[in-house]
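K.L.:
here is my input; please provide its structure:
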Amino acid sequence: MSLVSWNCRGLGNPRTVCDLDQMVKEKKPSFLFLMETISNKKRMERLRVKLGFEGLFVVEPVGKSGGLALFWKVAEELEIQNYSRRHINAIVKMSDNEVPWKLTGFYGHPDPTKRMESWSLLSHLKFFAPVPWLCVGDFNEIAHQSEKVGANRRREGQMEAFQAAPEDCNLGDLGFSGPRFTWSNMGQDASFTQERLDRVVGNSGWCNMHKSAGVHVLAARASDHNPIYVSFSGIQPRGLQGRRGFKFEASWIPDEECGAIIREAWDRGDNAGGGKGGQ
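P.N.:
I've put the predicted structure just below:
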């Protein structure tokens, strides 16, 4: 079993679709999570058929931004629990004898002034199905200054707020091998900037279920983001040394305001449909 997560930055470019098709053929993922698809359900359904997946759930973009999609191979293996413009939450059960686990595709808010809404959402998702949990996606934030080169240094408070969100959920970074950064502004001068915005985090329950799992950052394709590949069997390319990110062990601390924040966001319409971070 395996998974690919990619902020594809729009599927209107034929080259992007071609690169995605090639990546799926090479990696044969059981699950595929796409962000910033900028595509409606009709187009995504055609892509599902082209890529050979059985299941598909789409959060349509708003205007010319956003859009999420989760694909999976065997339709009976996955059940969507909830979603918003920033996430898709699902329960995976491979067989009657296997413990079900939670898969969350996550897309942090591209506006840094609204990123706390994303961290509140992540914390709130802990209350849905307390089972082994894997969360993947573009968090649109870094955890440490070492995860960024170029441009201005990130504000410490901004990074600390991001660190606290997985910590509250008992989610630890699974680390990675491959390229150090997952996003670049493609600058050709002194403005050139790279950051590690995409990552995979899981709780101890999921990590114990998949002790040999490994994460690999793939080569950049037709996007300013690198795809992330998660192999549940832990197969890693040779010659690449795995790196470990931040780890969290703190217990969940109930926050009475969290539910109210999320309900307010959903009431504004965030649960009905879809920029770049690095700020």
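K.L.:
contacts and neighbour counts: CA atoms only from here.
P.N.:
Noted.
K.L.:
contact partners for the residue nearest the centre of the chain?
P.N.:
The centroid of the chain falls nearest to residue 137 when counting by C-alpha atoms, centre = their mean (1.0 Å). Listed by C-alpha atoms under 8 Å, 6 or more residues apart in numbering, the contact set of residue 137 reads 5, 6, 7, 33, 35, 105, 106, 107, 198, 199, 200.
K.L.:
make it 7 Å
P.N.:
By C-alpha atoms under 7 Å, 6 or more residues apart in numbering, residue 137 lies in contact with 5, 105, 106, 107, 198, 199, 200.
K.L.:
I'd assumed it was in a strand, is it?
P.N.:
Yes: counting by DSSP: H, G, I helix; E, B strand; the rest coil, residue 137 is located in a strand.
K.L.:
excluding sequence neighbours, find me the nearest residue to residue 134.
P.N.:
Leaving out its chain neighbours, the residue that sits closest to residue 134 by C-alpha to C-alpha, 6 or more residues apart in numbering is residue 202, at 4.4 Å.
K.L.:
to compare with the earlier structure, here is another sequence to fold:
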Amino acid sequence: MKSLSWNVRGLGSPRAVRRLRHLIKQQNPRMVFLMETKLDKKRMEMARKSCGLVNGIEIEAEWTRGGLCLAWKDDIEVTLKIFSKWHIDVLVKEDGIQEEWQFTGLYGSPYLRDQNLVWNLLRRLNQECNYPWLVAGDFNEIMYSFEKSGGLPRDQRRMEVFRDILEECQLMDIGYSGVWYTWERGNLPETNIRERLDRGVANGKWINLFPLGSIQHIPYSTPNHCPLLIMQIDSQEIEVFTLKPGRLWRNHLRRSLKEIWESSLKPLMDKLKNLQIGLTKWTNTLKGKKGELKKRLTKELETMLKEDRDDETFSKIIDTKIHLNMEIEKDEVYWEQRARVNWLQFGDRNTAYFHNCATARR
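P.N.:
Got it, this is the predicted structure:
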């Protein structure tokens, strides 16, 4: 089973929802935890359903701050225990796994005055927890000074308190990849900051239940927080997910039509047959190239995000993200036009079934 944790920093625009929909389609998680949605319950429910997630719990934002959402698919059973504006705590039951486990999606306060409230919340949850327990989200705190690059040094006392809380709750990092850099950039070079704020931690029972479980970041085309992909894998379970991107370019189509048509001097019917064969080859070639382009851009982005950043590297990261964003949008627009319905407005899901329906209509 896969789960996803992401500080989306607002889902109020169609573009942000498209990014989320693309990520869910690409990774196919069974459970998704979102932070800083900045939406009320009604709008968040609409965004969630448009991503194909029928079941969910929404904690609406306070004006333009906060907002949480936990969503899941029908093949798992999720029972709500308790929630607040800082967290959503549930029990999860999966097919093939006899024991229930506890998941807490946590959004740590970005304000120092509220940080103790979040840490006390973790303490209470730990006291009441008798299950394998996973906590994931944006803690808005780092454990050690080397987890921050740029900007003002983090206060040592705050980091010590955070480490003490995790030790008291017997929560351990699920590997190094469970921590990821977030970054921001202002008008000055010294404001280029990287911090490991997003992470996943678990107790010993959860680690024993999922001996192959891990957390890794996903390089993504939006700035700041990258999604965390949580792999709840036992020794019996190996999942492979693939993405099948495709999009026909209108301008390329016109040029290709002209080239294919003018390449033959045969009679009309023979030219039409030659055109059919040529367009079939062109379509298959283009689809393959589009898939390779997305993979290449994602790989380049991942490599650049791991490197130390100067102004030149930062510019390359921005260019790569813009290019990747364009490719994602082209894929969305293609299926929207092909189905000939306003599925983004009325909530039809961008799934393989929906694609097959569009192909059958053709």
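K.L.:
of the contacts of residue 137 of the first structure, which is the most crowded?
P.N.:
Sorting the contacts of residue 137 of the first structure by how many neighbours each has (other C-alpha atoms under 10 Å) puts residue 106 first, at 30 neighbours.
K.L.:
three-state assignment of that one?
P.N.:
With three-state DSSP as the basis, residue 106 of the first structure sits in strand.
K.L.:
how close does it get to residue 13 of the first structure?
P.N.:
23 Å (C-alpha to C-alpha, to the nearest Å).
K.L.:
circling back: show me what the residue nearest to residue 134 of the first structure aligns to in the second structure.
P.N.:
For residue 202 of the first structure, the aligned position in the second structure is residue 202, judged by TM-score structural alignment.
K.L.:
pull the residues that contact the longest strand along the second structure.
P.N.:
Across the second structure, the strand with the greatest residue count (assigned by DSSP state E) is strand 193-202. The contact list for strand 193-202 of the second structure, computed with C-alpha under 7 Å, 6+ apart, reads 133-142, 147-151, 171-174, 178-185, 215.
K.L.:
report the contact partners of residue 135 of the first structure.
P.N.:
Per C-alpha under 7 Å, 6+ apart, neighbours of residue 135 of the first structure: 103, 104, 105, 106, 200, 201, 202.
K.L.:
check contacts around the third one.
P.N.:
Contacts for residue 105 of the first structure were tallied using C-alpha under 7 Å, 6+ apart; they are 33, 87, 88, 89, 135, 136, 137.
K.L.:
what ranges does the stretch 201-350 of the second structure have for its helices?
P.N.:
204-209, 250-262, 268-306, 311-339, 343-346 (DSSP state H, counting those that start in this stretch).
K.L.:
check which helices and strands the third one is in contact with.
P.N.:
In other words, helix 268-306 of the second structure. Counting by 3 or more C-alpha pairs under 7 Å, 6 or more residues apart in numbering; DSSP states H and E, the packing neighbours recorded for helix 268-306 of the second structure are helix 250-262, helix 311-339.
K.L.:
which among those helices is found nearest to residue 68 of the second structure?
P.N.:
Across these, residue 68 of the second structure has its closest neighbour in helix 311-339 (24.5 Å, C-alpha to C-alpha).
K.L.:
which part of the first structure lines up with that closest one?
P.N.:
Helix 311-339 of the second structure corresponds to no residues in the first structure, going by TM-score structural alignment.
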